[in-house]
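> sequence first, then the predicted structure:
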Amino acid sequence: MTLNSDWDVIIIGAGASGIMCATTAGYRGKSVLVLDHAPKAAAKIRISGGGKCNFTNLTVTPNHYLCQNPHFVKSALARYQPQDFIDLVDRHGLAYEERDLGKLFCAERASDLIQILRTEADWAGVEFLINTPIESVSYTHTTYQIKTPQQTFNGKSLVIATGALSFPKLKATGLGYDIAEQFGLKIIQKSPGLVPLIFEGRWADFCQNLTGIALEVAISIQNQRFQEALLFTHQGMSGPAILQTSNYWQKGMPLSINLLPRLDLPDEFKMLKKTNGSLTKFLNQYWPKKLTQAWLNLHPFDNLANQSDEAIEAYAQLIANWQVYPSDKAGYDKAEVTLGGVNTDEVSSKTFEAFKQPGLYFIGEVLDVTGHLGGYNFQWAWASGFACGQSLP
């Protein structure tokens, strides 16, 4: 298919932020072309949330994001809020459901949401060219030239919405970073985010023995606290609590895990002592028996009736503040997001245009903005895409 060569806006990346930006600009009368080397648009939407896509969260604040400049996210998040996206899918009759902690998921399948986004893009007159590698990007005389195997396209504005390095199976690449560096923008060091943690030695053995067991915990790290599920795996630990923690964890740091976060353990154990109750039976009320046994093997504790209140309090503290040391993060193939990216000091928080390169914009995950687990990264995609689409000249 041969398309026009000249466009008001060319967007590289047919993911959440790219489609939102394209639609917003298209509705403003701009001619918009979206290019992507992957075989399908919106691949990450399709597989996220177990195929149901956690597309936003009812409570979104700047505190839900990691960025070297914590103020950067405020403008876009204020201008396009969760209710704005909910209104969009409501107009199309999308069935969705609210889960714990304000997370919104498609009730049926993520492809229903993709269909809505593609319909909106069609209505806005957006053209897509998928399965199209980008051979080179250049800039002359206020125009960007994007060379592909099919033809070379010219754009007055170029928007980089390439995503990041997580999900390499979905054709994730570092193209967005390469383009940023080509035009002199700085990159914040990148690493896998929202990713399982790996353990070695006795901790690896402990976790491996409990593979498949999940329980609610609270993990504290760097002034953050996450109370969600932890899952033991054959390599270490995963589950929402661990994925959240991984954004803040660095090598050498311990994790402080409360294995019974809903209980006041010193009081519970002292009451158990008075009634001559069994610690094993008590723990089995809250943990799978296999975990109770593994814990008591690791930290034996004689009959409570024989223990002083101080010893009981110390043991309660052991459970409420279990210190473990991961050895590493799993890689990008297991990561939901990428930490780091294009330095936000190089980009306008209102328009997303690069300060030193006119007409070049960066949105979504390619930027040094990473949300918590729970729909926050998609909300950033919608908000940054909308803000950029509104500002394109």
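Perfect, I can see it now.

> hey, let's count contacts and neighbours off CA atoms from now on
Will do.

> who are the packing partners of the longest helix along the chain?
The residue-count maximum for a helix in the chain (DSSP state H) belongs to helix 376-391. Judged by 3 or more C-alpha pairs under 8 Å, 6 or more residues apart in numbering; DSSP states H and E, the packing partners of helix 376-391 are helix 16-27, strand 54-57, helix 74-79, strand 370-371.

> neighbouring contacts of the very next helix or strand once past the longest one?
Moving toward the C-terminus from helix 16-27, the next helix or strand (DSSP states H and E) is strand 32-35. Judged by C-alpha atoms under 8 Å, 6 or more residues apart in numbering, the contacts made with strand 32-35 from elsewhere in the structure are 7-14, 18-19, 22, 25-26, 125-130, 132.

> just the buried ones from these?
For those, a neighbour count by 16 or more other C-alpha atoms under 10 Å gives the buried set as 7-14, 18-19, 22, 25-26, 125-130.

> returning to that earlier point: can you check which of the helices and strands packed on helix 376-391 gets nearest to residue 161?
helix 16-27 (5.2 Å; C-alpha to C-alpha).

> quick one: residues in contact with that closest one.
With contact meaning C-alpha under 8 Å, 6+ apart, helix 16-27 is reached by 11-12, 31-34, 42, 45, 117-118, 120-121, 124-126, 159-162, 363-364, 378, 380-390, 392.

> residue 43 and residue 14, how far apart?
Counting by C-alpha to C-alpha, to the nearest Å, the gap from residue 43 to residue 14 is 9 Å.

> next up, a second structure to put side by side with the first:
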Amino acid sequence: MRQSTTDFDVIIIGAGAAGLMCALTAGQRGRRVLLLERTDKAGAKILISGGGRCNFTNRGIAPDRFVSGNPHFCVSALRRYTQRDFLARVERHRIAYHEKTLGQLFCDGSARAIVDMLLEECEGGQVTLRFGQGISSISKPDGFRVETNSSVFTAPALVLATGGLSIPKMGATGFSHDVARHFGLRVTETRPGLVPFRAKEEAPGFDASLAGVSLDAIVSFENRSFRESILFTHRGLSGPAILQISSYWRPGASIAVDLLPGIDAAAFLKERKRTRPRASGRAVLSEVLPARLAHVLADIHLPPTEMANIPDRILSALAEHLKSWHFAPLETEGFAKAEVTVGGIDTRDLSSKTMEAREVKGLYAIGEAVDVTGWLGGYNFQWAWSSGWCAGQAV
């Protein structure tokens, strides 16, 4: 049976954060917008983010908090549509929110409020939204021709907004990257970002019995450092500081962990040797570390004797370990546990102002599909809002 063809001004593929923002922006400009989604609902990652409360942006958005082959690419979009712009939209819809640590903004209630806001604004822009749309082919005989399992659609503009490879169980694929390659755009190396680490067997300083232990720490790799909590798991390390550094880490390398930020470990141990000479190493370390971690470290690094009997050189060696524990991950937990994809459609092939491909008129890429990855804490959502808005203004 011959499929009917429907014409639009713009076709957006992917009804996630970036796709919804692009659709409502273009629709409210009077563009005839078609938003296609392969799954049966919009905003799937929005709904699960922030423990179901959606960390929708951050007060401290700045270009240096994004990872990209071109660190300057994100500047234009982030300046043209800021965190303050999105927050004003949230406030207009009377969505209650609160600020957590480090400028992170969350809904007081369910993340559903953010999705409903975006869908309401899409409706206001008369956006046509179709779910369950498996795409069989995309071509460009003149404008773009998109064939799905039910129809054929055409438009002079096509926006790739299907995200990256992270969390495949929610439908993530490399679709946008494949389409970009089809039209001659480059795609950089992709890898999991904001993801836990797995430890090597017999990794020095790691013990599976520590699973569940959490503490404040400074985690560093090369010239990047993050001070937040880390969490020991049965398989390795997680927690905000670990997730942050994972976006910079490279396989085979080590990270450095300061387990006692703000404390002079050597001075502390030697002072306790003087003031608590009969205390055990376990007891002394338990003053500044979670008990289970203190016991493991004491058993590894200190002889089973009172502090008065431990040579200063041994205390100095332990202090060095506490301030700079070198942990070499076996690997990350992969895209299945990654919150984002690092890498993507090469920014050299896109306009930083409009997100349009330089050599393919009418083709746009936004959000996680692009080689721009934000820190943990609302940065990736802001990139979705900003890049989606810029493309929506341009199509």
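Good, I have the coordinates. Treat the numbers as computed from the prediction; the structure is a model and nothing was measured.

> now what about the TM-score between them?
Here the TM-score for the pair of chains, by TM-score structural alignment, normalised by the length of structure 1, is 0.95; 390 aligned residues with a C-alpha RMSD of 1.7 Å.

> and stretch 182-195 of structure 2, which residues are buried?
Applying 16+ other C-alpha under 10 Å to stretch 182-195 of structure 2 flags 185, 186, 187, 188, 191, 192, 193, 194, 195 as buried.

> stretch 73-92 of structure 1 now?
If you call a residue buried by 16+ other C-alpha under 10 Å, then stretch 73-92 of structure 1 has these buried ones: 73, 75, 76, 77, 80, 81, 82, 85, 86, 89.

> is it true that residue 226 of structure 2 touches residue 243?
No: assessed by C-alpha atoms under 8 Å, residue 226 of structure 2 is found out of contact with residue 243, at 9.7 Å.

> higher neighbour count, these two?
residue 243 (24 against 17; other C-alpha atoms under 10 Å).

> does that one sit in a helix, a strand or a coil?
Following DSSP: H, G, I helix; E, B strand; the rest coil, we place residue 243 of structure 2 in the helix state.

> which parts of the stretch 151-300 of structure 2 are helices?
Counting by DSSP state H, counting those that start in this stretch, the stretch 151-300 of structure 2 has helices at residues 175-182, 240-246, 265-275, 281-285, 291-301.

> what's the last one packed up against?
If you count contacts as 3+ C-alpha pairs under 8 Å, 6+ apart, helix 291-301 of structure 2 packs onto helix 281-285.

> what helices and strands are in contact with the helix it packs on?
helix 291-301.

> the helix it packs on maps to which residues in structure 1?
Aligning helix 291-301 of structure 2 against structure 1 (TM-score structural alignment) gives residues 289-299.

> show me what residue 199 of structure 2 aligns to in structure 1.
For residue 199 of structure 2, the residue aligned by TM-score structural alignment is residue 199.

> residues in contact with that match?
Listed by C-alpha under 8 Å, 6+ apart, the contact partners of residue 199 of structure 1 are 235, 236, 237, 325, 326, 327, 328.

> same question, residue 214 of structure 1
229, 230, 231, 232, 239.

> ok, which pair from those residues is furthest apart?
229 and 232, at 10.1 Å, using C-alpha to C-alpha across the contacts of residue 214 of structure 1.

> assign residue 116 of structure 1 to helix, strand or coil.
Under three-state DSSP, residue 116 of structure 1 falls in the helix class.

> contacts only, for it.
Residue 116 of structure 1 makes contacts with 89, 92, as judged by C-alpha under 8 Å, 6+ apart.

> residues near the nearest residue to residue 130 of structure 1 once chain neighbours are set aside, how many?
Using C-alpha to C-alpha, 6 or more residues apart in numbering and skipping residues adjacent in sequence, the residue nearest residue 130 of structure 1 is residue 36, 4.9 Å away. Residues contacting residue 36 of structure 1 under the criterion other C-alpha under 10 Å number 24.

> and residue 36 of structure 1, what's its match in structure 2?
The alignment partner of residue 36 of structure 1 in structure 2, by TM-score structural alignment, is residue 37.

> my read: its match touches residue 13, true?
Yes: with contact defined as C-alpha under 8 Å, residue 37 of structure 2 counts as touching residue 13 (6.3 Å).

> what distance do you get for residue 125 of structure 1 to residue 34 of structure 1?
Applying C-alpha to C-alpha to residue 125 of structure 1 and residue 34 of structure 1 gives a distance of 11 Å.

> do the same with residue 72 of structure 1
Taken as C-alpha to C-alpha, the span from residue 72 of structure 1 to residue 34 of structure 1 is 26 Å.

> compare these two and say which is more crowded by neighbours.
residue 34 (23 against 20).

> other residues contacting stretch 131-147 of structure 1?
35-40, 148-150, 152-158, 179, 358-359.
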